[in-house]
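K.L.:
no FASTA, just this:
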C-alpha cells in the first residue's frame, strides 16, 4: 500500500482524484484544465503515478484516453484499518458522481471501471465469477446460476431462494471475458429504472490476475448508479480477499 499513500500525498494528485470523483471518464485535456498552472506533461506524470498506484484506470477509444477513479485500493485500506473502529454501517465507499449522458442507446464508454490485482490463477478468478459456491461468499450473499451460453439467463439468488437480480448473457469468452445485463430486483425503484450492463475481464499480468469490471447503461444521478457504484468496491475487494486468503469480507452493514 506504500504506492497508494505516496500517490495521495501530493495535493495536485488529490485534486485530480477529486476531479474524477466529481466526473469520471475524463480526458487528459479536461483534467489539465483543473490544473491550469501546470503543463500537460506535468499532469500526465501525476496521472501516471496515480495509475501505477491503481487509483486511476484508463480506457482507450481510438486516439482518446479516458481516466476513471478506481476506489478499490481505498476500500482495501478501509477494510484493513478503518472498519475495525468505524460504525458498522460504514461499509461502502461514498458514491462517485459522473456527468455522462446515456441517451437511448447502449453506452460505448463505461460509466465506471473497477480494477483489482489478485494473486490467483486466471482460472480461479473466472471460477469465482461463475461459481455460485464462490459468489455467495463475496457477492452480498447471492448465488449465481446460469448455463453460461450466449442468450441464456443469469440469475443471482438470495439465501431464501428469492431472486436478487437477473439478466441475460450477451457474450462470453471463458476464462477471459463475460458481458451480461443486470436487473436488480431487490428494490421497485431499481426495477423501474431498467437493467445495467456489466463486463468482467480477467487477464494474466506478471504472474497474477488483473480483474476489470466495467459498468454501462446506467443513468447519472439514478438510484441504480448510486447503489452499484457504492456496492462494487465491496464485491471486488471481497473476491480478492476470498481468493487470496480463503475468506470473504464481513458484511458491510
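P.N.:
Structure's in. What do you need? Because the structure is predicted, anything quoted here is derived from the model rather than measured.

K.L.:
C-alpha from now on. contacts and neighbour counts both.
P.N.:
Fine.

K.L.:
where along the protein do the helices fall?
P.N.:
2-8, 11-22, 28-32, 40-52, 72-80, 122-130, 132-135, 188-193, 223-245 (DSSP state H).

K.L.:
Make CSV out of those helices and add mean neighbour count and distance to residue 150.
P.N.:
Formatted as CSV, the helices of the chain follow (neighbours: other C-alpha atoms under 10 Å; distance: least, C-alpha to C-alpha, whole Å):
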stretch, mean neighbour count, distance to residue 150
helix 2-8, 15, 39
helix 11-22, 17, 34
helix 28-32, 16, 37
helix 40-52, 17, 34
helix 72-80, 18, 30
helix 122-130, 19, 14
helix 132-135, 20, 18
helix 188-193, 14, 23
helix 223-245, 20, 24
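
K.L.:
With respect to residue 157, which of these lies nearest?
P.N.:
Closest to residue 157 of these, according to C-alpha to C-alpha: helix 132-135, at 9.1 Å.

K.L.:
Comparison target, given below:
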C-alpha cells in the first residue's frame, strides 16, 4: 500500500551483464556456488545456507570470513546446475526491498558465457547504486577466479583493505541480526 501523497516505488527493468570466461561450464558453476570458502568475486564473503548446499527455497547469507557480519541475505529461487542459479537479494546495510539476481551459464566456443541478470531493483535507491557499481567487479573477478584461481591484483588489494575495515561495519549488519531460517 502506498501512503497518500507518496510516489509508488519504481523498479528498474531487467539488466543483463555478460562476460565470456575461458573455462569449462562446470568450473565456472563450481566457482559460483561454493559455500565452503571466501568468494573474492562476492567481495570476500562466504555464502552460508541452512543445508549442505544451495537449493530452491533455502535462505542464504553472505557473511564475512569470521562470520560476525552479514552483507546480503536472500532466498534461493532456482538452482539448476550448471546453467541457472537465481535468488532474492537484500543488502543488510540498506532498507530497500529485495530484488532478484540470476546467473545463467552457457557453453560457447571460447568457454562459458556468464550472464548476471538483475530484476526488480528499486530505482533511485542505495541498492541500485551498489548493484550498478558491483556488477563489473563481480564479472571481472569470477572470470579471473575461474580462469586463474585468484582474483585480479587490484581486487586482491581492495579485498585486503575491506578485511581491515570489517570491525567498522555498522551494528545492523551483525550476523545475529540476520539469522538463517527456513
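P.N.:
Noted; the coordinates are in hand. These numbers come from a predicted model, not from an experiment.

K.L.:
hang on, the earlier thing: who wins for proximity to residue 206 of the first structure among the helices of the first structure?
P.N.:
Closest among the helices of the first structure, using C-alpha to C-alpha: helix 122-130, at 11.7 Å.

K.L.:
For that closest one, give the aligned segment of the second structure as residue numbers.
P.N.:
Following TM-score structural alignment, the aligned partner range for helix 122-130 of the first structure in the second structure is 25-33.

K.L.:
and of the helices of the first structure, who's closest to residue 200 of the first structure?
P.N.:
Per C-alpha to C-alpha, nearest to residue 200 of the first structure of these: helix 122-130, 8.4 Å.

K.L.:
Let me see the contact set for residue 191 of the first structure.
P.N.:
Going by C-alpha atoms under 8 Å, 6 or more residues apart in numbering, residue 191 of the first structure touches 183-185.

K.L.:
what's the distance between the residue positioned nearest the centre of the second structure and residue 16 of the second structure?
P.N.:
In the second structure, the residue lying closest to the centroid (C-alpha atoms, centre = their mean) is residue 42, at 5.6 Å. Note on residue 42 of the second structure: its distance to residue 16 of the second structure, by C-alpha to C-alpha, to the nearest Å, is 17 Å.

K.L.:
Quick one: map residue 62 of the second structure onto the first structure.
P.N.:
Matched across to the first structure, residue 62 of the second structure falls on residue 156, judged by TM-score structural alignment.

K.L.:
With residue 85 of the second structure instead?
P.N.:
Counting by TM-score structural alignment, the partner of residue 85 of the second structure is residue 178.

K.L.:
show me the contacts for that match.
P.N.:
169-172, 199-201.

K.L.:
Adding distance to residue 148 of the first structure and neighbour count as columns, could you present the residues you listed in JSON lines?
P.N.:
What follows is the contacts of residue 178 of the first structure, written out as JSON lines (distance: C-alpha to C-alpha, whole Å; neighbours: other C-alpha atoms under 10 Å):
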{"residue": "169", "distance to residue 148 of the first structure": "7", "neighbour count": "21"}
{"residue": "170", "distance to residue 148 of the first structure": "10", "neighbour count": "18"}
{"residue": "171", "distance to residue 148 of the first structure": "9", "neighbour count": "15"}
{"residue": "172", "distance to residue 148 of the first structure": "7", "neighbour count": "17"}
{"residue": "199", "distance to residue 148 of the first structure": "14", "neighbour count": "19"}
{"residue": "200", "distance to residue 148 of the first structure": "13", "neighbour count": "20"}
{"residue": "201", "distance to residue 148 of the first structure": "15", "neighbour count": "22"}
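
K.L.:
Strands - which of the residues you listed land there?
P.N.:
169-172, 199-201 (DSSP state E).

K.L.:
returning to what we had before: a markdown table for the helices of the first structure, including distance to residue 146 of the first structure?
P.N.:
Listed next are these as a markdown table, based on distance: least, C-alpha to C-alpha, whole Å:
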| stretch | distance to residue 146 of the first structure |
| --- | --- |
| helix 2-8 | 37 |
| helix 11-22 | 35 |
| helix 28-32 | 40 |
| helix 40-52 | 35 |
| helix 72-80 | 27 |
| helix 122-130 | 8 |
| helix 132-135 | 9 |
| helix 188-193 | 21 |
| helix 223-245 | 19 |
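
K.L.:
Go through those and name the closest to residue 107 of the first structure.
P.N.:
Nearest of the helices of the first structure (C-alpha to C-alpha): helix 223-245, 14.0 Å.

K.L.:
Residue 75 of the second structure pairs with which position in the first structure?
P.N.:
Under the alignment by TM-score structural alignment, residue 75 of the second structure pairs with residue 168 in the first structure.

K.L.:
excluding its backbone neighbours, what's nearest its match?
P.N.:
residue 153 (4.5 Å; C-alpha to C-alpha, 6 or more residues apart in numbering).

K.L.:
was I right about residue 27 of the second structure contacting residue 144?
P.N.:
No: applying C-alpha atoms under 8 Å as the test, residue 27 of the second structure and residue 144 come out as separate, 11.9 Å apart.

K.L.:
shared neighbours of these two, anything?
P.N.:
What both residue 27 of the second structure and residue 144 touch, as defined by C-alpha under 8 Å, 6+ apart, is an empty set.

K.L.:
Contacts only, for residue 36 of the second structure.
P.N.:
Taking C-alpha under 8 Å, 6+ apart, we find residue 36 of the second structure in contact with 46-47.

K.L.:
Tell me which of the helices of the first structure sits nearest to residue 58 of the first structure.
P.N.:
helix 40-52 (8.0 Å).

K.L.:
Give the aligned range of that closest one in the second structure.
P.N.:
Going by TM-score structural alignment: helix 40-52 of the first structure matches no residues.
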